[in-house]
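Student: all I have is the shape, not the residue letters:
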């Protein structure tokens, strides 16, 4: 009886953990770490937390929700919409600036129907003046990447990512994350 209880417990933990993702993306001067869990709202929805930083000691942290569904008329296409809240402390100018924002965004991902191991994805988030606080008046994040599935649990990718805040006083864009990125995403 004890063996059955342990076996059922292990299978249920394995089933729950199979949908979590850990993403690490690196470049010469930046790093991003993202952890996501299924939200259960609809389709492939996910709640996540992320941390990005650069070699100038700028930090950008955030939490978000992305609700995505497969487009049935186009096999391999997944479209999602979401929202995220970000907090940043940046040292891109002689002084440190602090900002936060609530942004809305979208993500599109397309798996090649012939070769399900190859996919292309893009995302865009925007926080206007009304939902951007601190030293900034606007927030934008966008990126694109090509993915290759090494196994069902491991994907490697290469792409481009940009995170920028427009400052209130100078109207200058401060860009703590910008440029090419390579990374790995683990599902467990």
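Tutor: Cool, the structure landed. Only a predicted model underlies this, so the values are computations on that prediction, with no experimental measurement involved. Numbering: from 1, shown residues only.

Student: use CA for all of it now, contacts and neighbours both
Tutor: Fine.

Student: quick one: the helices in this protein?
Tutor: Assigned by DSSP state H, the helices in the chain fall at 2-17.

Student: spell out for me which residue occupies the centre of it.
Tutor: By C-alpha atoms, centre = their mean, the chain has its centre lying nearest to residue 34, at 6.2 Å.

Student: take this one as well and set it beside the first:
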């Protein structure tokens, strides 16, 4: 199921854009790759899309496609950016499948005194009404602290939890734990 959905998501992202990024995060039992780029000029903030794929050593997999609007959150707090959006998830874990639409957002903060150090959190939740197949809910959330090594490259330590609630009443944790990540801008 994931291969056709992943191919459709990839085909839908053939857009030429600037300020693109590639984010690669690995742990001892999972890996995630995510590509982001702006998709149209905005009257305010930045409109961007992302497409990602995560897999684990237990043969679980999650493909995602999201759209986000982000901007400076508060002029009184320089360096704080907020974003709101959605992600469509196609997941396979423990012989169960999920297709879910999660609503959520992100916060990123780079303290002016620590120009190269950044903090970030994100969270997306899909309740029963927008979770399909074997799932009745879907969670994806995480936090990170990073350091900008070069103008176009950062390294970070993060924590993420991806969980699928099943119609049977059980929950399947697809990934939970720390990871090391690299983010490249181009």
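Tutor: Now that the structure is in, tell me what you want to look at. Because the structure is predicted, anything quoted here is derived from the model rather than measured.

Student: alignment lookup: the residue nearest to the centre of the first structure to the second structure.
Tutor: Here residue 34 of the first structure is matched to residue 34 in the second structure, going by TM-score structural alignment.

Student: state the number of residues packed around the closest residue to its match other than its chain neighbours.
Tutor: Sequence neighbours aside, residue 52 is the residue nearest to residue 34 of the second structure in space, at 4.0 Å (criterion: C-alpha to C-alpha, 6 or more residues apart in numbering). Other residues lying near residue 52 of the second structure total 21 when counted by other C-alpha atoms under 10 Å.

Student: residue in the first structure paired with residue 52 of the second structure?
Tutor: Using TM-score structural alignment, the partner of residue 52 of the second structure in the first structure is residue 50.

Student: and for residue 84 of the second structure?
Tutor: In the first structure, the residue matched to residue 84 of the second structure (TM-score structural alignment) is residue 81.

Student: hang on, its match packs against residue 67?
Tutor: Yes - between residue 81 of the first structure and residue 67 there is a contact under C-alpha atoms under 8 Å: 5.5 Å.

Student: looking at those two, which is more packed in?
Tutor: Counted by other C-alpha under 10 Å, residue 81 of the first structure and residue 67 do not tie: residue 67 has more neighbours, with 21 against 18.

Student: so the more buried one makes contact with residue 43?
Tutor: Yes - under the criterion of C-alpha under 8 Å, residue 67 of the first structure makes contact with residue 43 at 7.0 Å.

Student: find the nearest non-adjacent residue to residue 80 of the second structure, please.
Tutor: The shortest distance from residue 80 of the second structure to any non-neighbouring residue, by C-alpha to C-alpha, 6+ apart, is to residue 109 (4.5 Å).

Student: what's the answer for residue 20 of the first structure, then?
Tutor: With C-alpha to C-alpha, 6+ apart as the criterion, residue 20 of the first structure has its nearest non-adjacent residue at 4.7 Å, and that residue is residue 37.

Student: number of residues surrounding the one you found?
Tutor: Residue 37 of the first structure has 19 neighbours, counted by other C-alpha under 10 Å.

Student: ditto for the one 10 residues further on
Tutor: When counting by other C-alpha under 10 Å, one arrives at 20 neighbours for residue 47 of the first structure.
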